[in-house]
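Q: got a predicted structure here, sequence first:
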Amino acid sequence: MTTSFKLPIAPVLVLAGLLALSPLAQGRAPLALDDVFDLELAGDPRPSPDGERIVFERIWMDRQSDRARSMLWIMDADGSDLEPLTSRDRSVSSPRWSPDGTRLAYTSGGQIFVRWMDSGREVRLADLPRGASNLIWSPDGRWLAFVMHTPEADGLPVQLPGRPQGADWAPDPIYIDRLFYRADGAGYVDAGWRHVYLLPAEGGSPSQLTEGPYHHGDLSWSPDGQALLLTANRSGNAEREPQISDIYRLDLATRELERLNMERGPHARPRLSPDGRSLAWLGFEDRKLSYQANRLYVRELDGGEIRNLTEDLDRGIDDFAWDPDGRSLLIAYDHEGRGLLARQRLNGRREVLTDTLGGMSYGRPYSGGDFSVGASGLIAFTHLSSERPAEVAVLERNRVRVLTELNRDFLADHELGEVEEFWYESSVDGRRLQGWIIHPPGFDPSQRWPLILEIHGGPHTTYGPGFAMELQLMAARGYVVLYTNPRGSTSYGEDFANLIHHDYPSEDYNDLIDGVDAVIERGYVDPEQLYVTGGSGGGVLTAWIVGQTDRFRAAVSVKPVINWYSFVLSADAYAYFTEYWFPGPPWEHQEHYMARSPISLVGNVTTPTMLMTGEADYRTPISETEQYYQALKLRGIDTAMVRIPEAPHAIYRRPSNLMAKVAYILYWFEEHAGEDTGSEDQG
C-alpha cells in the first residue's frame, strides 16, 4: 500500500530553497533532498577462495518502490572487470562462495539460490515457508545450513459459536500470552522459534536440526563437516534473559547437542580454527551494565584454558575471522569514532591494519562496516569516507586499496560540506571529548553562521567521520552542523560508556553544550541562531536540553523517549530495558525513572519544539511523542507533531522518509529563524 506524504505549503518554500543552487556554492551544485536516490553503497564483500575475484552487494535506491535494494556485482581482485551478477528486478543479498569457488549461494526474498559460476545457471534450492538467514556452506560443499523462524502450531483458546456459513464477522481477536510479542521493524511476531536447518546444495527438502522453545543462531561448521557450532539459550527462561546465550556443538550424525562453555554469560559467533583445535568466540561477563563490550576469547578444545585476547584493548569487538593459517585472527572494533581492522595474534600481540572500516550508515555518521577474509588470505572490507558511502577496498601487504567508485558521478556533480574533526574539554570533569563540524559549501569564517547541534542515538553508539546524507543536507542549506560523542558513547572504553549507567540523561547534556560553546568560540557561529535535533537517544537529549536551557531558537526531537516509566512498559525490548538500563522495574523506582524523564522538565520549556516519530515505531513508541506534544500544547508552547505513516524506528528505510525527515526539520528551523541568519560579522 502506497502512503501519500504531502508537505504543507510553508515547507514547500524551504524545499524550493534546498533544490535551488545555493549562492554559497561555487561550481558543483549543493545537495538537494531527492539526491538521496542517487546514492549507492557497497556491502558484504566476499573474496573467492582463490583470491582472484570479489563479489559484493551493490545497494541502490529505487525511486519507484521507494526502497533500498541490492544487486550482486563481481570484479577481479584488482578492481578490474566489474560486472553485475544479478539484475535490478529483485533484491539479492548475502553472497556466500562454495569452498571450491565454483558456486555462489545467496538469498532473495528469503529464498536460497545457487549460481554455477562457469555457466551462470541459477537455481532456487527449495520453496521455504519463511525467510532464511545465517546461510553457510559445509566444508565439502555438499550442504547449506541456515536458520529459519519456525512457527508454533497454536490455535485460539476461544472459539465463538453461531457463525453462519459465509458470514462477514469481525476478524478473530488476537490472543497474546508471550513475553516477547512484537519487534520494531517486524511488527507483531508469530509465535515460534528460530531453528537450524540443513539443505542439500543441489536442492531438495530442508531438514530441521533443532527443536524446542529455543532460538538458535550464529552458525559455523567444524572443519571436518561432522558438526555445526551454534548459539542458543536453552535454559527455558530465554525471554527473561535477553543477553544470555551458550555455545553448542550439534553432531550431525546423532543430532545431539553438547554445550561447550561452562561459564555463565553471553557467548556469540563461535568459530573453530582451520585445524579444528581451537574455538574462538565473542562475549563478556554479564554485570547488568547498560553497556558491556564484547571481548574475544580463545580456548583449545583439548582442555586448554580460556584466554581473553582483548581485555587490554577495552573496546567492543564487533566481528572477527580466523586467518587461513590459524595463527591469528582479524578483528573489527571502533576506536574514537573510527572503524578499525586489526590482526590479533594468539600470543596477545595486536597490529592495526586500517582505521577506514565503515561507510554502511549513509543517513547519519554512525560506525559499522563489513569485512571478510578469503581462503587465500585476501581481506576485503567496506571503506569509510566522509565524502561518500561505503566502497569496496582490500588490504594488500597492510596497505589499503579502494577498488570501486560507485558514487563517482554523484560526487562529480555535487559539492559537499567539509568535515572537520576537533577535540574539546568537558566542563564537568575535564575529559577530552571528540566532535566533528560540517562546514556548509562556500563556508567563509568571516561570516556568522547558524548552527545545528545533531545528537546521536543509542545512547551507546558512536558517531565518526563517515558520510551522512541527513547532516550534509542541513549543511547544504547554509548551517554549520555539529555532532559529537558525549559520555555514554562507545569507542572510548567501557568506563566512558557507563558514565551514564542508571543515570541517563545526565552530564552528557553538559558535554553537548560544551561542544556548542567550543564552536562558538571560533567566532563564525551566531550564538543567537542555535538549533538542536537528534533521533532516538538524540531525541531524548533534545527534549532534555530544551527543559534545561532556552539557548536554542528551535528544536526537533525525533523518535524520543519522554517518560521512562511508560517507555519500558510499551517498548519492544522491555525485558532488556528494565534489567540493564534501570535498577529495577518502574513501580519499585518511580522517583528514579521520573527524575531522568524529559516530561519532568516540561514546565521549563519555552523553546519551539517539534516532535517526529514513525507510527509503526515499537522501539520508542509514538505514544511517547504524543505525551510531550500534548503537554507542550497544554502549556501553550509552540509545537507540532509529525507522524511518519508505517515507519518503524529506522525512519530512513524509505528514502522519501529520509527526505521528509530533513525537510521538516529544516522547515521548523526556518520558521523560527531570525533575520540575522547568515549575516556578515561586523565586529
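A: Perfect, I can see it now.

Q: going forward, measure contacts between C-alpha atoms and count neighbours the same way
A: Noted.

Q: can you map out the strands along the stretch 451-600 of the chain?
A: 480-485, 525-535, 554-558 (DSSP state E, counting those that start in this stretch).

Q: and the stretch 1-150 of the chain, by the same measure?
A: 29-30, 40-47, 53-62, 67-76, 83-84, 93-97, 103-108, 111-116, 122-124, 132-137, 143-151.

Q: elements contacting the second one?
A: Counting contacts by 3 or more CA pairs under 8 Å, 6 or more residues apart in numbering; DSSP states H and E, the secondary-structure elements packed against strand 40-47 are strand 53-62, strand 93-97, strand 371-373, strand 379-383, strand 391-396.

Q: mind listing residues that contact stretch 214-226?
A: Contact partners of stretch 214-226, identified using CA atoms under 8 Å, 6 or more residues apart in numbering, comprise 134, 136-140, 145-147, 193-196, 227-234, 236, 238, 251-253, 268-272, 274-276.

Q: dropping in the other structure now:
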Amino acid sequence: MKYHLLAGATLIALATTPAFARPMTPEDILNIKNASDLAVSPDGNGVAIGVSEMPDIDNGAKNGTSERRLHVGSAANALKAFLPEDMNVSGLEYSPDGNMISFLWKPDGDDAKRALYGIPVDGGGHQKLASIDDSNVTAYAWAPDSQTIYVRASAATDKARKKESKAGFDAIIYEEEQKFPRLFAVDVNAADDADPREIKVDGKIIAMRVSQDGRWLAVAAAPTTQVDDELTSTRVHIIDATSGARKASVETPGKIGDFEIDSSGKTLSLIAAVDKHDPAATTLYLVDTASGAFRPVTEGQANAAVDTEWMGDGRLAVAMHVGAQSELRFYDARGRLRNTVDAGELILRSIEAGGGKLAAIADAPSHPRELFVLERNRFTRWSDNNAWLTDIDMGTQRAIRYTARDGQEVEGIVIEPVGGAPAGGAPTIFRVHGGPEAHDSNGWLTNYSGPGQVAAGKGYTVFYPNYRGSTAYGTAFSKQHQNDYAGKEFNDLVDAIAPLQAMGLTNKDKVGITGGSYGGYASAWGATALSEHFAAAVMFVGISNQISKFGTTDIPNEMYLVHSRKWPWEDWQGMLDVSPIYHVDKAKTPILIMHGAEDTRVAPSQSYELYRNIKVRTDTPVRLVLYPGEGHGNRKAAAQYDYNVRMLRWMDTYLKGSGAEMPPERIELPAGFVGTSDAKSED
C-alpha cells in the first residue's frame, strides 16, 4: 500500500526537552486547563475567556465536573482572573456598550438557580442582571441598546407534579412529557419587582441572535424536545422581537450549526448540511433574512466550516477545517472568497470579533486550547494556561495519508513513542473517533479517553484514523460509510496497519484498538469480526447489536438518515451481520468494555450483550465496567481518571505484557486522591 506524509502537515518533535523532562501521566490529564467561552469587547480593547479545569481530586478536592473561571486581558500574557476563584461561570459576553462582562452562574445552595450576572469592566463587584422564578437561565443574547436582554429559561416548574413526586408518585412517561424552554425579554434597568416579558416561541429553543436594530431575532428551534429532532429538524426562524411572530424561516433540509447576523441585518451566515442525509453541518450558506432564502458558498468543497463571525467592515470570517489542519477564511458579503490566513500548526475551534479585532480559541500538537489573536495576518498567542507542559517529554506528532485496499486515500494523525520506535516497531494503539461524523485534527489529542501523549510516554505509537465517514474531507467522503455498516469504514482501520509497520512505527502483532460511541463500535468490531488484526480492545459506550440498538437509542431517525439508510425490519439478517455479537465466535481479542450507566444514546445493554456473549461463548478475557451517574461519556473527574488508567493498564497487559492474567479489578489510587486520605471510612 502507498503511504506518505501529508504535504504541509505539521511535523513536530514536540519538545526541545530539558534534562529533567518526564513522560505525561494520567494524573497530568486531570490538571490540563482549556480556554473556552471566548468574548471580545466591542472596541476590541479587551478579551474575555473561560478557563476550564477539572477538580483537583489528586490533592483531595471534591469529585465533580469541569469548572470554568473568567479571565480578562488586553494584551498577550496579561490575562487575569476577574472573579472570585469559587465562581464557576459560562456564557461569557460583553454588553454592546462595552461596560460590562455578562455570564451565567449558579450560586451554591440546593435551591439556587442559574441566573445572568454582570461585572463592570472598570472594576466593581458582580450583580444579578436577569433571573426567572423557579427556572434556570440557560442562554441569553444582548439587544444592541445594552438595556434589553433576551434569556432562554428552563420550563416552568410543575408544582402539582413536584408534590406528587415527593409523595412517591414519580413515574416517568417516556417521550410524552415535553417541557419546552421559554424565551423572555428582560429590562436590566427595570425595578426589581418588574416581571420579565415572555415571548412565545414554538418548539425547543436551541440558540438565538439579535439583529443590530433590535427589532427581530434569529432563533434556532427544534419541533420537539427529543434529541433526534434536535439533531435532524432544528431550523432557524426570524421572529419579531416584540410579539414573537414568525417573519421568515430558513428551511434547510438537514442539520444546522453556527449562525450569525451581519451588521446590516440583511444577511445571515449559516453552517448547515446539504441535505437530510448529510452526516454533519459543515457547508457555509448565506441567508436572506427577509425571505429565508439561502444559497451555498462552500458546497462540494473538501473541508468543514466550523465557526463564523461578521467583521465590522462587512467581511465574514470563517474558521475552516481542511482535513487534519485548519485555516481562517474571509469572504465578502456576497460570499466571494477574499483571502485565507494560514493557521500553521493551530487548529481553530472558535472565533469571535469586536472593534476590528479577531480572536480565536485554538490548540496544537504541543498544547491544549488557548487564546490567540489575529495580528497582521498571523495568530499571536495570548494565554498559557499549561506552562508545566514544557516539563513533559512528548512524542513526535504528524499527519499521514495512506491508500486503502480499494484505492481510497485516507488520512490520520500518528504520535510516535517518546524517543522513537524500536526496531521492529512499537506496540500501537488505534484511537477511533466517534460519530463517525467527526474528525480528529492534528492538534492536541490527549484526554481521558484519548491515550495520546500518555501512551507515547509509555512507549506506544498512537494512531488517530479519519476513516470513511469522517468530516472535513467533503460531504461525499463523509457519506461513504452510509448503508455499509462495518464495511469500508472499518477496513480503513486495518489498512493502516501495514503502512505504519512499513514506516517502522508499528509491530503488527501488537496493535490495540479503542474508541467511544461509534469508535466503541469499531473497537467491538475489531475484537470480534476483525480479531485477527487486534491484540487488545477497549470499547467505550459502544454498539454491539445494530438491531437492539435501534430500539434503545434516543436517535433512531439520525441512525436511519445518516448511517444505515434503511430500517432494521427491511433487512433483519443484514443488520445482524454487521453486529459484533454475531461474530463472537471469532473473538480472540481480550476486550475491556466500559459504559456510563445512564447512557441514553447507546444504552448500557449494548455492553451487557457483548459481555454476556463473549463470556458464555468463549474463553476470551473480557471485563465490563459501569460508571454510575455517567451518560454517553464520563463527565466527572474520578470517572475520567478511572477510565484512563483502566484503558492504559489493559493495553499494557495485552500489548506489552504476557497477558496471562487480566489486570486487577480495582485500580490503585495514588496518595492524595479522594478516598485515600486518613478520613474515617463510611462503611
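A: Nice, I can see it. What you are looking at is a predicted structure, and each value in this text was computed from that prediction instead of being measured.

Q: quick revisit: export the strands of the stretch 451-600 of the first structure to JSON lines and tack on distance to Leu179 of the first structure?
A: Putting the strands of the stretch 451-600 of the first structure into JSON lines (distance: least, CA to CA, whole Å) gives the following:
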{"stretch": "strand 480-485", "distance to Leu179 of the first structure": "34"}
{"stretch": "strand 525-535", "distance to Leu179 of the first structure": "27"}
{"stretch": "strand 554-558", "distance to Leu179 of the first structure": "28"}
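
Q: residue closest to the middle of the second structure?
A: The centroid of the second structure falls nearest to Ala438 when counting by CA atoms, centre = their mean (9.1 Å).

Q: so what's it up against?
A: 280, 469-471.

Q: ok, so of the residues you listed, who is nearest Asp599 of the second structure?
A: Here the nearest of the contacts of Ala438 of the second structure to Asp599 of the second structure, counting by CA to CA, is Ala280; it sits at 22.1 Å.

Q: need the contact list for Pro42 of the second structure.
A: By CA under 8 Å, 6+ apart, the neighbours of Pro42 of the second structure are 94, 96-98, 354-355.

Q: picking that back up, which among the helices and strands packed on strand 40-47 of the first structure is found nearest to Glu646 of the first structure?
A: Of these, nearest to Glu646 of the first structure by CA to CA is strand 53-62, at 18.2 Å.

Q: equivalent range in the second structure for that closest one?
A: Counting by TM-score structural alignment, strand 53-62 of the first structure pairs with residues 46-55 of the second structure.

Q: what's in contact with that stretch?
A: Counting by CA under 8 Å, 6+ apart, 30-41, 61-74, 89-90, 92-93, 359, 371, 385, 637 sit against stretch 46-55 of the second structure.

Q: hmm, back to that, let me have the strands of the stretch 1-150 of the first structure in CSV, extended by distance to Gln472 of the first structure and mean neighbour count.
A: Below are the strands of the stretch 1-150 of the first structure laid out as CSV (distance: least, CA to CA, whole Å; neighbours: other CA atoms under 10 Å):
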stretch, distance to Gln472 of the first structure, mean neighbour count
strand 29-30, 9, 25
strand 40-47, 16, 27
strand 53-62, 18, 23
strand 67-76, 19, 20
strand 83-84, 30, 14
strand 93-97, 28, 22
strand 103-108, 32, 21
strand 111-116, 37, 20
strand 122-124, 41, 16
strand 132-137, 34, 21
strand 143-151, 39, 21
